[in-house]
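S.K.: Turn this into a model:
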Amino acid sequence: MNEEDLLKNYPRLYHMAEDASWESVVEHGLLSTTALLNLYKFEGEERRKLESERRPESVKILRDGLPVAVVRDQKPMTRAALEKCLTDGTTPEEWFETLNERVFFWLSKDRLRGLLGARAYRNKPQTVITLDTASLVGDHRDTITLSPINSGATIYRPVPRGRSTFMSIADFPFDDRRKLKKKALKDAVVELTVMGGVPDIEKHALAAHRVFKGIKAVLWRREGSDPSEGP
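M.R.: Got it, this is the predicted structure:
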């Protein structure tokens, strides 16, 4: 995929975070689960369970001198389904670890809204961060990968996934997916991920909202950004 095509077709990125997390995200960065566990100095069995096993519920983590953080659940994914759809010898533990190394962004507002309306999340307020794709890619292209699927979901008919799921921008087969498989834009590239996370999130963000049952409240907006930027 040409970087120009990525920026032209997907000018905005969206991330759904825990409610009331915006100030902490600005201070510490939008961190992957692995990076968050490093920051909070989790080790041993406690860390293994969070990083290498499925999390059926969100987990609060604590450390002196740091705010309470939440490691989010993995409700849309099950180990049993992963055992059926993982390829190239990848184990469920390796897949959980692969996901936990990354921070995920939707490239489609429709997919964001689908997640906001999902049964597991619709009755809880969420923080939604809207980012400028060009800004993020400009600073983090070397740690960005793209996925053609919702890599953290195995409900309904889980599609195959494994070591080749996440690809660099240059290696992603965008034209093939658009032309040969006749994918809509929202399905051609499903996820953009950043390894480790985005420590300078405020530099790339356009707005942050608290969203609850369709009601959007502005938490922060970049000066000069369009009022329509958001979920």
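S.K.: contacts and neighbour counts: CA atoms only from here.
M.R.: Fine.
S.K.: residue contacts, residue 120?
M.R.: residue 75 (C-alpha atoms under 8 Å, 6 or more residues apart in numbering).
S.K.: Provide the secondary structure category for it.
M.R.: With DSSP: H, G, I helix; E, B strand; the rest coil as the basis, residue 120 sits in coil.
S.K.: same thing with residue 219?
M.R.: strand.
S.K.: With residue 139 instead?
M.R.: Classification of residue 139 using three-state DSSP returns helix.
S.K.: Tally up the residues packed near it, please.
M.R.: 14 (other C-alpha atoms under 10 Å).
S.K.: ditto for residue 167
M.R.: For residue 167, using other C-alpha under 10 Å, the count is 17.
S.K.: does it really touch residue 145, like I thought?
M.R.: Yes: the pair residue 167 and residue 145 qualifies as a contact (C-alpha atoms under 8 Å) at a distance of 5.0 Å.
S.K.: Can you show me the strands along the chain?
M.R.: 12-18, 30-31, 59-61, 69-71, 102-106, 126-132, 144-147, 191-195, 197-198, 205-212, 215-221 (DSSP state E).
S.K.: Tabulate those strands (TSV), appending distance to residue 184 and mean neighbour count.
M.R.: Below are the strands of the chain laid out as TSV (distance: least, C-alpha to C-alpha, whole Å; neighbours: other C-alpha atoms under 10 Å):
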stretch	distance to residue 184	mean neighbour count
strand 12-18	16	22
strand 30-31	29	24
strand 59-61	35	12
strand 69-71	32	19
strand 102-106	14	23
strand 126-132	21	23
strand 144-147	15	22
strand 191-195	14	23
strand 197-198	28	24
strand 205-212	25	23
strand 215-221	27	15
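S.K.: now those strands in a markdown table, with distance to residue 162?
M.R.: Shown next, in a markdown table, are the strands of the chain (distance: least, C-alpha to C-alpha, whole Å):
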| stretch | distance to residue 162 |
| --- | --- |
| strand 12-18 | 23 |
| strand 30-31 | 23 |
| strand 59-61 | 26 |
| strand 69-71 | 23 |
| strand 102-106 | 15 |
| strand 126-132 | 28 |
| strand 144-147 | 11 |
| strand 191-195 | 15 |
| strand 197-198 | 21 |
| strand 205-212 | 30 |
| strand 215-221 | 36 |
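S.K.: Second chain to compare with the first, below:
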Amino acid sequence: MKREDLVKIYPRLYHMAHDGAWPAIRQHGLLSVAALLDLYDVEGDRRERLLARHRPESEHLDAEGLPGAVIRDQKPMRDSALEKCLEDGMTPSDWYRHLNTKSFFWLSRERVWSLLGARAYRDKPQTVLTVDTAKLVELYEDQIWLSPMNSGSTIYRPLPRGMGTFQRISDFPFDVRKSQGRAKGANVVELLVEHAVPDVAAFVLAVHQVENDKIIREIWRSPEAAATDHP
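M.R.: Here you go, the predicted structure:
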């Protein structure tokens, strides 16, 4: 896939965070689990557990001088399902480590609304960022991976996954997948950035508080945002 095609086909990215997360994201950026643990100086057994084991519940991080942070649960994944779909000799622990070193974006609104309607998140307000794809890709292209699936879910029929699941933009087989009948929203599903996007606020166009199937309020909007920049 060409970089210019990625930007043209998916001009906006979306990230869902916990309610009230925007001030911390604006200050420290969008951080992977590993980057959050570095920032909050989490070491030892707790660090190993959060990086390499399934998280059945979200976990809060606190440190003096830092805003509170939340590491999302991994309710849509199960070790037993991962053991059946992992390739390349990977174990569930390997997969969790693989995911926990990356920051995640959705490439379609539909994916965001689907997640908001999931049992774990419905009836709970969330923060959704709308991000300018072109600006992010311009600075982070060498750190970006594309995923053909929801890599954090093993619900229903888990798709095979392994070290080759995430591919660089230039290696992603967009046209091949399109020729197989995959719609835009099911072609490139996730955009991942290695480790962190500390300056993500520079690419954010709008921030909304969302719950269930409704936008509750607009938290922040860039002067560069269009009227359509929302989840």
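S.K.: ok so, going back, out of the strands of structure 1, which is closest to residue 2 of structure 1?
M.R.: Residue 2 of structure 1 lies closest to strand 144-147 among the strands of structure 1, at 12.3 Å (C-alpha to C-alpha).
S.K.: Of all residues in structure 1, which one is nearest the centre?
M.R.: Structure 1 has residue 104 as the residue nearest its centroid, 1.7 Å off, counting by C-alpha atoms, centre = their mean.
S.K.: Show the contacting residues for that residue.
M.R.: Counting by C-alpha under 8 Å, 6+ apart, residue 104 of structure 1 has contacts 15, 191-194.
S.K.: Can you tell me the closest non-neighbouring residue to whatever residue of structure 2 lines up with residue 82 of structure 1?
M.R.: Mapped onto structure 2 by TM-score structural alignment, residue 82 of structure 1 lines up with residue 82. Using C-alpha to C-alpha, 6 or more residues apart in numbering and skipping the chain neighbours, the partner closest in space to residue 82 of structure 2 is residue 92 (5.9 Å).
S.K.: Now that residue 76 of structure 2 has come up, it's in contact with residue 154, right?
M.R.: Yes: at 6.0 Å, residue 76 of structure 2 counts as touching residue 154 under the criterion of C-alpha under 8 Å.
S.K.: Counting neighbours, go ahead and name the busier of these two.
M.R.: Legend: neighbour count by other C-alpha under 10 Å for residue 76 of structure 2 and residue 154, higher for residue 154 (20 against 15).
S.K.: Distance of the nearest residue to the more buried one once chain neighbours are set aside relative to residue 155 of structure 2?
M.R.: Leaving out its chain neighbours, the residue that sits closest to residue 154 of structure 2 by C-alpha to C-alpha, 6+ apart is residue 77, at 4.9 Å. Residue 77 of structure 2 is 7 Å from residue 155 of structure 2, where distance means C-alpha to C-alpha, to the nearest Å.
S.K.: who has more neighbours, the two?
M.R.: residue 77 (20 against 13).
S.K.: Now do the same contact list for that one.
M.R.: Applying C-alpha under 8 Å, 6+ apart, one finds that residue 77 of structure 2 lies in contact with 54, 152-155.
S.K.: Tell me which two of those residues sit farthest apart.
M.R.: Every pair of the contacts of residue 77 of structure 2 checked by C-alpha to C-alpha; the farthest is 54 and 155, at 14.5 Å.
S.K.: Please produce a markdown table containing the contacts of residue 77 of structure 2, extended by distance to residue 121 of structure 2.
M.R.: Formatted as a markdown table, the contacts of residue 77 of structure 2 follow (distance: C-alpha to C-alpha, whole Å):
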| residue | distance to residue 121 of structure 2 |
| --- | --- |
| 54 | 18 |
| 152 | 15 |
| 153 | 14 |
| 154 | 17 |
| 155 | 15 |
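S.K.: if we go to structure 1, which of those residues are intact?
M.R.: Here is what carries over to structure 1 from these, by both residues aligned by TM-score structural alignment, their matches' C-alpha atoms under 8 Å: 54, 152-155.
S.K.: pretty sure residue 117 of structure 2 contacts residue 212?
M.R.: Yes: the pair residue 117 of structure 2 / residue 212 is scored as a contact, 5.5 Å apart, by C-alpha under 8 Å.
S.K.: residues contacting residue 147 of structure 2?
M.R.: 165-167, 188-192.
S.K.: Specify which member of those residues is nearest to residue 177 of structure 2.
M.R.: residue 188 (9.1 Å).
S.K.: now the closest one, nearest residue through space, not along the chain?
M.R.: Nearest to residue 188 of structure 2 is residue 148, by C-alpha to C-alpha, 6+ apart, at 5.0 Å.
S.K.: same question, residue 135 of structure 2
M.R.: Residue 135 of structure 2 sits nearest to residue 203 (C-alpha to C-alpha, 6+ apart), 6.1 Å away.
S.K.: wait, doesn't the one you found sit right on residue 131?
M.R.: Yes: applying C-alpha under 8 Å as the test, residue 203 of structure 2 and residue 131 come out as touching, 5.6 Å apart.
S.K.: tally of neighbours for residue 158 of structure 2?
M.R.: Residue 158 of structure 2 has 17 nearby residues by other C-alpha under 10 Å.
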